[in-house]
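1. 3D, please:
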Amino acid sequence: MSKLKRPTSPLSDGSVPHKRHRSDSGVPYIKISSFENAAAVDKVPPLKKLQDLMSRSWDNSTSGPGLAVVYWMRMADLRIEDNRALARASSMAQKENIPLIAMYAISPQDYEAHDRSARRIDFMLRNLVVLKEKFNALHIPFYVFNHRPRKTLPQAVVALLESWRVTNIFANLEYEVDELRRDIRVWELGKQKGIRSVFLHDRVIVDPGVCKTKQDKPYTANCQVYSPWLKTWTESLNKNLVWLEAAPAPHPNDISVRGSTTFGDLFRSDIPDFVNGFECCDAITMRQFWPAGTEHARQILDRFFTTKAKSTQLGNVSPLAEGAESSVGGSRIIKYGDDRDKADIDSTSRISPYLASGVISAREIVRKTMDFLKIKKVEASRGNGVGIWVQELAWRDFYNHVLTSFPRVSMGRPFQEKFADVKWETNEIHLQAWKVGKTGVPIVDAAMRQLNTMGWMHNRCRMITAMYLTKDLMLDWRLGEKYFMENLIDGDLASNNGGWQWSASTGTDPQPYFRIFNPYAQSEKADPTGNYIRHYVPELAGLKGKGLRFSMNSSTTLSYYGQPDGPIGSSSNSGSLNDFKFKSSLYIPQRGGTPHAPDPTSSDTTLKEISDLSNMDVDWHGRDETIAESTCLVLDTNILLRYLEVIEQFTEDLEKCSLSPLVTIVIPGIVVQELDYQKKGRNENLAWFSRTASTWILKKLKEHKTVRGQSYGETCQRSGKWTIRDMGESNDSLIVDCALYFKRKQGQRVFVVSEDKNLSSMALFNDLAAINPNAKWSSRELAAQIFGHGCPVLRNFRGYQPSYRNSKVKKALDDELGPQPPAQVTDSDDTMEVDDDYTSNIEESEPPPSHILDSTHLQIIQHFTILLLVLVERVASHMFKQVEQKRSGSAASIHAPESGPPPKTAADCVEYLIDFRSGKFPRSAPPDSLGLIQAGGARLRDFLTKPYQRGARRGQDWTRADWVYCLTVLETLGDVWEESSIRISLHTLAPHLDGDFRKKMRPTGI
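-> Below you'll find the predicted structure:
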């Protein structure tokens, strides 16, 4: 083989142009068969059709044995040892006393159709050179030819056999649809010419179709999981150990064949330096990493069995590099169960390129594990490193079995056809950043750079990068599958496709709701020392700890990553628009058939409940007869939309220090209607805030403490009802009317709280005091405006805490309410004194939110606590009744079952609702939904626990995947219990979350 041509060089962005692209713009071309074509192929799988043809007996004895027997070598059986088709061909040649001819067809269009990498083709050519030498030593001609177009390859092969007067050809099966169709055509054409074609199973350890259920169906059917299939695979193999026996080595030809006029020239067949269109620009590097030949494969395997893992062996070094410490008891295969997920050491065998190309047989590898353990059965349990490693070999069989039973997966179709219409994102910038390792997520970038430099990637990192592309960036899994095939030296359609579909949750055993990897948590698992990231992302070599794993927000690396807003897609855990909505709507089965999102205009019962509670006959002023004067705060809608956190803190502070009788917060009826109008989708960026405000109002009204609503009759309108307006009355007029009622009829001191200048002016004109908030408004500032700045009671109220809004929400608030007034600067000594003594009279509280995700997380906890308490009260009313009976002193039935205290927090509610032992779940609950709730209930409980409590975390500390998963579980829980308010709330939350996750992280010191 002459010196390799190197016509290309790495691109400026770090990627390598290993082959020509079919598309120069837009999203790269993906081959996707139509549903009808794929279904037709599935109905009559090509493998079954070929096997049926070969099962038909026909006599070609009239053609005689021919002048030779041909072994047709394929891309996945590049070896002489333990090769079934080669052994059968050699045996027949010996029996008939005729020479054996080996043949190999280079078909560039097949490589292009399957996205073969230039590295894989280069590895193939280098192994062909080694094989030619071996065949030559056995006096077996090895004829290698190049053929285009691929559709006429069967005719070319049969014509070649005719010219050699061959009547028998043997080959090992390839399981892809195109290759099986090719072999069917060869068989049919050969039969017409009196040529018998024999195709044998050799790629897998257990032949496809062997592992079946008790119903005699493939285990891969009906979305069966890997575990029961593995059990059958292991049992079948141990009952038939003959399947593992090595195929005999080929016999040498008589040396006289070299002088044959028919076959002598075949010895001069040359192996090309490269295949046009698949020139490998880093061929020299690939030679160093992956030397050709079965002998090298065996050496690599031996080292896996006899040497310890070493960190210096990671990265761009050959698996045969010196320096690994010899050890059998502490070898990598022994420690495989503990170390297999670690990419920062050479914990794996790195035998995959040789296995994918058939340079070593899978049977030989399994036999070696048996010899190593000195046992006479296959060990595939999870109890030891050897068994776990054998399971990895079994995965290879599993995906080939899937491919033969469901050939549509090799046609661009998902295994789960119900996910064929998933709406993936289209973002070429994100795709290219992922390809070249510049996403801003260190573990993803390190893994992609390993692929781009080595043509290989650690298995755990393959899952991490695949999950990131499909679950975070929401890009089509076929784009990732294609890029891997175009760059991997061990690219195998069955395993690569199976792995990508598993990661995208479109394949066998789909679990989209909780098969979502957090790249940052996975970084700690796959790279505990950080050496893997430092090696492949040298820009981060000086960082340690979380700074290394979250370094994309570091100013020292932003220029490199080119992501000024942090990782592509979002902040810490990038994802698609409305991730959890996507997951729940497209992945989780919905009752009633077709998945659908909730109608944002559908009404809930909140408005009616607020109205009913507001019009109840409640004696508010009987709370404390000793209060000489109470203050009434009448809130405008803009206060509840922009400053709800301040109002919440103020009411909490009032109630904690028993000052709630001093102040009553009144919600005008028109404000409730305006909130209802907003939450029904007038502006999706405000709907979430409107809904949380309405839910909070409902909660406080039920408590009968600090907040009350305006009843229909609490008005100064001539009609006697505020709902019947006087001529020319505006919404602002109705708010002033509400305030005037409490001032004139109730004799209370009244403040209209609004940032609307027109409403404030109208209030002042009617002799009403007005409170206008500003950007740094706080519970204490509001208390100061009521009680006076020098009042000692202010020590019981919290100071300013930052409020976080994403840019879309800020714009929506400004468009709807006007710009937020700037913070006011005061030189008041009294105020400063209160600030200094603030912590003396109140309990030490948790640190305030330091990121928008923290703030949104708290909003979610508070909002859904209310909804979940309503749900639990509905399904377990007896608990609340017992508490009420004890409080009132009324006797409960002696026969009534004693129950524990009712839940008080969202976490308590989740704990109660997911208690499967109680059998509380509705009988109509779908099994899939119950499975999701059972699997994710504990995580949802922790997610809905306020930060700084056991098991809890801040919003920014939960990954995007965790948010998606937990909110999906919450949505499913609401659906199972038929609490529509939960689903509706999640629907309004979705667009708000998308903007929050685009807010980049920054160090907080908290």
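2. all contacts plus neighbour counts: C-alpha atoms, from now on.
-> OK.
3. show me the contacts for residue 422.
-> residue 586 (Cα atoms under 8 Å, 6 or more residues apart in numbering).
4. can you get me a residue count around residue 43?
-> 12 (other Cα atoms under 10 Å).
5. let's see this one next to it:
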Amino acid sequence: MSTALHWFRNDLRIADNPGLTKACDTSSHVIGVYCICEKQMQQHGEGSRRFKFILDNLTVLKAQLADLNIPLIILDSKTFEGAVEDIVQMVDELSIESLCFNVEYPINERLRDKLLCEQLEKSASVSVHRLVDQSLIHPAKVLNGSGQPYKVFTPFKKACISMLAEYDLMLDPTPKQQSEINDNKLNKLLTQSDELIKHYQNQLAANSQSDCKIAAGEVAAEQALNKFIGGALQYYPQQRDIPSDAGTSQLSPYLAVGVLSVKQCWLKARQIRNESTSEKAINTWCDELIWRDFYRYVMWHQPTVCKHNPFQAWTDKVQWTDNNTHFQRWCEGKTGIPIVDAGMRQMNETGWMHNRVRMIVASFLCKNLLADWRKGEAYFMQQLVDADFPSNNGGWQWSASVGTDAAPYFRVFNPMLQAERFDPEGEYIKRWVPELAKVDKRILHKENLKKRHSHSLDYPEPIVDLKATRQAAIDAFKEAK
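-> This next block holds a predicted model:
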């Protein structure tokens, strides 16, 4: 009887998993494998919260797969090179005839897969199947009239929507129970897998920064999706920028590690056109899903952005400052700018930050502090449970005015005006910056709030002057250009 191996990466689910479905279609026996690459994660700057969330989801996935008679082997590969060696060894030792995996778009992942395929080409006994899972449409298929990749979001979005209208977009079928595998070598690997997960969970338990309160598994992800679709989505265009409200989907952690697919989100939203949810609301959220695809698309067609390079090459000439004191104050949420401090403290405590606030704190770091955007990008990767390299990189390049479709360099967010517009009552600020709990909302969004407040405040003065630093940033970009 033939045996197929599905290599799980950022696709920790059973439903709508093209690679897993293919493995089940091609063979009577199916084995799953996941390679923990701790050293590689450290090199990529991924934090312990994301790792903890991955382990939690692996535990759930392993039990789900066992019900389908699909054993999930977890290997301690350390690096991508080690993962390739481990997969090649598994293919040989377990007589694998078919290897399936879903393609990833960053450059190191692509090089890893290229190396694996080259290694397996030496063996005539295994066929390799690479499937599309990370985006609604594979980036190679979305090109302009000249056969070139799009460099601006709006025409990319229009092309995607047009193509999706022509496709019969469907979820991949959920695998049925497979034939049971009885193999002593496999059983030993399963026992080692359980021990490996416990080892890393115990290691993370000693790290307070690895705490993650998000429920793991596909059931939890589906419940969160259904809750959003049936509730907050109808108010999404009005509420998505209000950080004190639960107006966003908050599905990013599940999407980041593939417990939920972008296709599941897209189709679920498209299926609920009715009187209670407007077309505008559905389209606004679906646009955000396409933005997520776009940052993956950029990475596929211009992989230099994976190597700490800006999309707009000339912006690498911007003379960023190197004020470590300012950067540390930003990291700690002690800048004296309430909305910035609220956002940073929310992320430091929970591993998540509201998207509007992400843009505000990023703009403040890059424009008002004139700090290199790559420092902020790295800090977010360390802290966020939903750390997703393409989205994080694309978002930071946008905020810093160095990426594709970037905000023009002369457009600088005023964090005080942003707070006044999106947190007028100060609910969000006062939740995360309790020192300001008794400050009147009429002065909360003023730079000189300490002077205006009638009592002393245990809160810092702004570390920079917003107007002066705005002009300094504009001048720095002008000089570089």
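6. where in structure 2 does the strand ranked longest in structure 1 fall?
-> The single longest strand within structure 1, with elements called by DSSP state E, is strand 100-106. Aligning strand 100-106 of structure 1 against structure 2 (TM-score structural alignment) gives residues 30-36.
7. stretch 877-890 of structure 1 too?
-> Going by TM-score structural alignment: stretch 877-890 of structure 1 matches no residues.
8. for the counterpart of residue 280 of structure 2 in structure 1, give its distance to residue 363 of structure 1.
-> Correspondence of residue 280 of structure 2 to structure 1, assessed by TM-score structural alignment: residue 384. Here residue 384 of structure 1 is placed at a distance of 20 Å from residue 363 of structure 1 (Cα to Cα, to the nearest Å).
9. in stretch 174-188 of structure 2, what's buried?
-> 175, 178, 181, 186 (16 or more other Cα atoms under 10 Å).
10. wait, which of those residues is closest to residue 316 of structure 2?
-> Of all the buried residues of stretch 174-188 of structure 2, residue 316 of structure 2 sits closest to residue 175, with 47.9 Å by Cα to Cα.
11. so that closest one, which state does it fall into?
-> Following DSSP: H, G, I helix; E, B strand; the rest coil, residue 175 of structure 2 is assigned to coil.
12. which residues does the alignment partner in structure 1 of it contact?
-> Alignment note (TM-score structural alignment): residue 175 of structure 2 maps to residue 250 of structure 1. Shown in contact with residue 250 of structure 1 (Cα under 8 Å, 6+ apart): 80, 86-87, 90-91.
13. for residue 177 of structure 2, same thing?
-> 67-69.
14. how close does it sit to residue 66 of structure 2?
-> Distance from residue 177 of structure 2 to residue 66 of structure 2, by Cα to Cα: 9 Å.
15. list the contacts for the spatially most central residue of structure 2?
-> With distances taken as Cα atoms, centre = their mean, residue 388 lies nearest the centre of structure 2, 2.4 Å away. The contact partners of residue 388 of structure 2, by Cα under 8 Å, 6+ apart, come to 256, 381.
16. next one: residue 381 of structure 2
-> 45-47, 387-389, 392.
17. scan these and report the most crowded one.
-> Going by other Cα under 10 Å, residue 387 tops these with 26 neighbours.
18. does it sit in a helix or strand, and which one?
-> Residue 387 of structure 2 is part of no helix or strand when elements are defined by DSSP states H and E.
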